[in-house]
Each structure stands twice: as C-alpha cells, then as structure tokens.
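Chemist: just need the structure, nothing else, for what follows:
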Amino acid sequence: MRIVVSGTHASGKSTLVADFARRAAGFEVFPDPFELLDETPDDPDVDVFLAQLWLSADRLVEVPAGARVIAERGPLDFVAYLDALEALGRPAAPEAEREREVGAAADAMQHVDLLVVLPLSTHDRIEVSEDEDPELRTAMDAALLDLVDAPAVVAGTRVLEVSGRPEERLAQLVAATTG
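Modeler: This is a model prediction of the structure:
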C-alpha cells in the first residue's frame, strides 16, 4: 500500500507517520521533501515549494504498485502552498505554470493508494507561534482541502480525512489500512 500523509505545516503529519511506522511493520518511510533539499532559506518561497513538488511527485511515480510506503507530504501539499501564496498576495508561481504543476501532482496521485489528509481543526489544538506563519498555514489548509475535493487532481485515489488526538488519528489510519 502506497500512503501519502498531507496537511499544512504543524498539523501532526510527522507524529502520525512516525506512530504508524512503529505500529505497521514493513513500511518504508519517505520523509518530508523539505529534509531532502540541499539548501533552503529560513522562509520557504515559490522556488522551495516547486522543488518539493517535483521531488515528491518523482519519488511517488518511482514506487511500484504493491510497495509498502508511507510518505510525509505529497505533491498536492506543494500545489496547495503555491495556491496559498497566490491567495495571500505573496510572490507566487506564474499562472501559466499552474496547469503543469497540477498535472504533475495528478499524475503522481495515480501512484498513491491512500491519501491521508490532516485538516486543521480547533478540536486538535495544535498551536503555532508567529514564526510558523499562521496565515500561510491557514491558507494552505484551505487550498489543500479544495484540491482534495477535485476529482481530476486526486485521480481516483482513496482519501481519508483524520482528526482528533494523535492516538485517534493513528487508529483511523490503521483501520483504513487493515480493512
């Protein structure tokens, strides 16, 4: 099973991926693409999000059917960040490039069996400081949820939205992978 865990920054992705990897033997963990970039600025920008989009898309396309992989973030995350930058009036990718970016994300999603989405929720109580750019965090969350609702982008991938405390999120993911 090829799983991607998506959500805005500070939404609980790392915790869920780590908890699942400890619980479900035999899954290879793909880290957040940000960790794989050679040089990154303190404040991610268009170029950083584009680099992560292509890295995350490429690694999913390379995973064969039947592999047991859980990836922290997928290309939809970075399309959502790019959309959020534009919505906030910040420097964004050229509009002419959006079709190519969304196409790459949709192509990569054809290699995903389960997309796990962690939407922001007041019930989950994950607080962030101002240096985490809460405005971008909220805008990305809204953009991601819009993308997940677009059948042409999700490409028929099964989508599971999880919420609650970390142990509740884990139980929801485990149930989705064993049922």
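
Chemist: C-alpha only now, for contacts and for neighbours.
Modeler: Noted.

Chemist: burial count for the closest residue to residue 158 other than its chain neighbours?
Modeler: In this structure, residue 158 finds its nearest non-sequential neighbour in residue 114, 5.0 Å apart by Cα to Cα, 6 or more residues apart in numbering. Residues within reach of residue 114, counting by other Cα atoms under 10 Å, total 21.

Chemist: could you also give me the structure for this next sequence, so I can compare it with the first?
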Amino acid sequence: MRIVVSGTHASGKTTLIDDLVAAHPEFERLGDPFELVDDALDEPDASTFFEQLVSSARRLMTDAAGRTIVAERGPLDFLAYLGALVELRRGGRSSSLFERGFAIAAEAMRRVDLLVVLPLHHRDAVPVGDDEDLELRAAMDVALLELVDDPDLVGDHVRVIEVSGDWAARLAAVERALGA
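Modeler: Modelled structure (predicted):
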C-alpha cells in the first residue's frame, strides 16, 4: 500500500506522519523530497519544484510489494507549487514545467492507494516564521485542492481524504481510512 500525505508547507504533514508511523512501526516512511535536492538553495524556484516532482514520482513508482509506505509529499504537491508560481506570476518556466510535470504526476498517482490532504485552515495550521512565503503557501494550498479533484491526475483508483482538526482528529481520520 502507498499512502501520500500532501499539503502546503507548515500544514502538519510531518506531525501526522510521525503519529501514523508511531502507531504503525511496520510502515516505511519516505521523507520530504526537498531533502533530496540541493539544500544550498535559499528559495526554491520552478526548477527546484520540478526536480522534487520527478524525485517524488520516481520513488512512488518503485516496487513496494508487501510493504506499506507513507510518503511525505507526492508529485501533486510539487505540481501545485508550480501552479502557484504560475498563478502568482513568478518563475519564468513555471508554465512549461507544469505541463511537463502533469504527465509525470498522473503516472505516479496511478500507484497511490490513499492520498491524505491537509488543507490549510488557519485554525489548524502550524505556526510559521516571518521568513515564510505566505503568499506562495496560500496559492499552493488552493492549487493542490484543485488538483486533487482532477480525474486525469487522481482518477477513481486513489482514495482521497481531507483531514483537519487537532492532531488526534487527523490521525483518527487516517486510521478510519485505513480500516475501510
């Protein structure tokens, strides 16, 4: 089984995955793909998000026979960041990278069983520092929620749940989805 936890930055993905893996130590955790790219970058750009999209897609397309993997972020997250850059008129190559990334994301999502989306609700959000790009954060959230409704990306084979509330409510929602 492949589970992807998606959401904009500081939406609670890491905490939810920590809680899920603590409850299910047999689950294999795949960290945030941002850790796989050049950490010398201060501010991610369109090419950085595209690189992360490719990395996250590649790891979902590997064989997970008999294992349950929980991935922090998937290709839809990075497609949403590219879409947000287009919407905000940032990053010159965002549109072309979005188009290229769409097909890659769609292919990788065919291998996902459960997509857990953490929409950005200000009452649930993790506090962020003054150095965060709040405009990009909000635009990515909107873009992600639109993408998870796109049948060309998610189809009818991926179970999608949106979770919100406190940490216990979020974990309980995922547990219910796993039990169904």
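
Chemist: correct me, but the residue nearest to residue 158 of the first structure touches residue 69?
Modeler: No - taking contacts as Cα atoms under 8 Å, residue 114 of the first structure lies outside contact range of residue 69: 10.4 Å.

Chemist: so what sits against both of those two?
Modeler: Common contacts of residue 114 of the first structure and residue 69 (Cα atoms under 8 Å, 6 or more residues apart in numbering): 1-3.

Chemist: so of those, which ones are in helices?
Modeler: Among those, DSSP state H puts none in helices.

Chemist: for those residues, which one is nearest residue 84 of the first structure?
Modeler: residue 3 (23.9 Å; Cα to Cα).

Chemist: am I right that that closest one is in contact with residue 117?
Modeler: No - assessed by Cα under 8 Å, residue 3 of the first structure is found out of contact with residue 117, at 10.6 Å.

Chemist: tell me which of these two has more neighbours.
Modeler: Counted by other Cα under 10 Å, residue 3 of the first structure and residue 117 do not tie: residue 3 has more neighbours, with 29 against 24.

Chemist: if I line the two up, what does that one land on in the second structure?
Modeler: With TM-score structural alignment as the criterion, residue 3 of the first structure lines up with residue 3 in the second structure.

Chemist: what separates that match from residue 178 of the second structure, distance-wise?
Modeler: Applying Cα to Cα, to the nearest Å, the value for residue 3 of the second structure to residue 178 of the second structure is 10 Å.

Chemist: name the SS class of residue 29 of the first structure, please.
Modeler: Under DSSP: H, G, I helix; E, B strand; the rest coil, residue 29 of the first structure falls in the strand class.

Chemist: I'd say it and residue 73 touch.
Modeler: No - look at residue 29 of the first structure against residue 73 with Cα under 8 Å: they stay out of range, at 11.0 Å.

Chemist: the two: which is more packed in?
Modeler: Between residue 29 of the first structure and residue 73, residue 73 has the larger neighbour count (other Cα under 10 Å), namely 28 against 17.

Chemist: OK, contacts around the more buried one?
Modeler: 4-7, 13, 31-33, 56.
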